[in-house]
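A.B. asks: pasting the structure only:
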């Protein structure tokens, strides 16, 4: 089940991110750390109703955040699908022991359906260039590369999809 999460699940969401950060480092992916995403970012997601969770038997094992907020670096991208208010996906994470069984795909499909029902034209996101599984994942879901931006950790590819 996927649902918007309440502040009661903040610790569980942080546990997911700590697990994923550990797993990334074990796989030589230096994407997330103690600075991003941190407690305050996840707390703000939840307080502002942007955080959603994937639950398996009442256990939160997946997380995604989305809204209309984007970094100013996005303004330099030549987006193919023009939309004054695109939906932006920010943080997708699945506990490492549950990865590879389709949970991330279900979370993305949930966002796409919600975006379509809410009248959005396009979904945008960025993915770390040093995370090949992530890049392949978004391409498999039909997201096309729109350009690249640079953040603190390096180069990120911007992806978009018309819905």
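C.D. replies: Perfect, I can see it now. All figures in this text were calculated on a predicted structure; none of them were measured in a lab.
A.B. asks: switch to C-alpha atoms for all contacts and neighbour counts from now on
C.D. replies: Fine.
A.B. asks: and residue 142, helix, strand or coil?
C.D. replies: coil (DSSP: H, G, I helix; E, B strand; the rest coil).
A.B. asks: And it, how close does it get to residue 130?
C.D. replies: Counting by Cα to Cα, to the nearest Å, the gap between residue 142 and residue 130 amounts to 20 Å.
A.B. asks: Comparing these two, which residue is more hemmed in?
C.D. replies: For the pair residue 142 and residue 130, the greater number of neighbours falls to residue 130 (17 against 12), based on other Cα atoms under 10 Å.
A.B. asks: what helix or strand is residue 53 on?
C.D. replies: Take DSSP states H and E as the rule and residue 53 turns out to sit in strand 51-56.
A.B. asks: could you say what helices and strands that strand packs with?
C.D. replies: Under the contact criterion of 3 or more Cα pairs under 8 Å, 6 or more residues apart in numbering; DSSP states H and E, the helices and strands touching strand 51-56 comprise strand 2-4, helix 39-47, strand 59-67.
A.B. asks: now with 6 Å?
C.D. replies: Packing contacts for strand 51-56, counted by 3 or more Cα pairs under 6 Å, 6 or more residues apart in numbering; DSSP states H and E, involve strand 2-4, strand 59-67.
A.B. asks: Which stretch among those strands is buried most, on average?
C.D. replies: The highest average neighbour count among those, using mean count of other Cα atoms under 10 Å, belongs to strand 59-67 at a mean of 21.
A.B. asks: one more structure, for comparison:
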């Protein structure tokens, strides 16, 4: 398995992966994440995929840029600038194998190479698996917020 930047050719497969998660703890829908989200991430070279030996996408993660998230007061100033990770997704049949951790570490390395001092992420309240996974790899809960008509737990990690 290999992690790399996503390409235009990955769009349909990424959208199918996102849609396969509808109804899960992330509360994704037909309208989020969508083709525009993928296009934005691709344009900024902020979308990464893990592919298996057959070339199938089994996981994805994005570096996000959202002013509403950046302006939250829970983030520690000594970690500025920090990058935001978003839309971590592992194909259902591949979950529970440490792939989420690999994707988080890879994206964290990208942020570190871009000069960031830390990472932050919003996790849907009640998404027990994600909260546990992030805590195991060094993220700590620093607050809660309501954004995008949803309630989130705010987590961050210092490099």
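C.D. replies: In hand now; what should we look at? What you are looking at is a predicted structure, and each value in this text was computed from that prediction instead of being measured.
A.B. asks: about what we covered before: show where the strand holding residue 53 of the first structure falls in the second structure, residue numbers please.
C.D. replies: Applying TM-score structural alignment, one finds that strand 51-56 of the first structure aligns to the residue range 47-52 of the second structure.
A.B. asks: Only the buried residues of the strand holding residue 53 of the first structure, if you could.
C.D. replies: 51-55 (16 or more other Cα atoms under 10 Å).
A.B. asks: need the longest helix for the first structure.
C.D. replies: When every helix of the first structure is counted residue by residue (DSSP state H), the longest turns out to be helix 10-26.
A.B. asks: Also the second structure?
C.D. replies: The longest helix of the second structure (DSSP H) is helix 99-113.
A.B. asks: Which stretch of the first structure lines up against it?
C.D. replies: The alignment of helix 99-113 of the second structure onto the first structure (TM-score structural alignment) spans residues 103-117.
A.B. asks: in that stretch, what's buried?
C.D. replies: 103-104, 107-108, 110-112, 115-116.
A.B. asks: Include distance to residue 18 of the first structure when you put the helices and strands packed on strand 51-56 of the first structure into a markdown table, please.
C.D. replies: Conversion of those to a markdown table gives the following (distance: least, Cα to Cα, whole Å):
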| stretch | distance to residue 18 of the first structure |
| --- | --- |
| strand 2-4 | 20 |
| strand 59-67 | 12 |
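A.B. asks: And the ones you listed: which comes nearest residue 33 of the first structure?
C.D. replies: With Cα to Cα as the criterion, residue 33 of the first structure lies closest to strand 59-67 of these, at 16.7 Å.
A.B. asks: List the superposition-based mean deviation of the next helix or strand after that closest one with respect to the second structure.
C.D. replies: Using DSSP H and E, the next helix or strand after strand 59-67 of the first structure towards the C-terminus is strand 87-94. Here the mean offset of strand 87-94 of the first structure against the second structure after fitting is 0.7 Å, by mean Cα distance after the TM-score superposition for the first structure.
A.B. asks: Now do strand 87-94 of the first structure: everything it contacts.
C.D. replies: Contact partners of strand 87-94 of the first structure, identified using Cα atoms under 6 Å, 6 or more residues apart in numbering, comprise 61-68, 123-125.
A.B. asks: can you give me the offset of it from its chain's centre?
C.D. replies: Using Cα atoms, centre = their mean, to the nearest Å, the mean C-alpha position of strand 87-94 of the first structure is found 1 Å from that of the whole chain.
A.B. asks: What is the equivalent residue in the second structure for residue 41 of the first structure?
C.D. replies: Match for residue 41 of the first structure (TM-score structural alignment): residue 37.
A.B. asks: ok, now how distant is its match from residue 44 of the second structure?
C.D. replies: Relative to residue 44 of the second structure, and taking Cα to Cα, residue 37 of the second structure is found at 11 Å.
A.B. asks: Those two: which is more packed in?
C.D. replies: More neighbours sit around residue 37 than around the other of residue 37 of the second structure and residue 44, counting by other Cα under 10 Å; the figures are 16 against 11.
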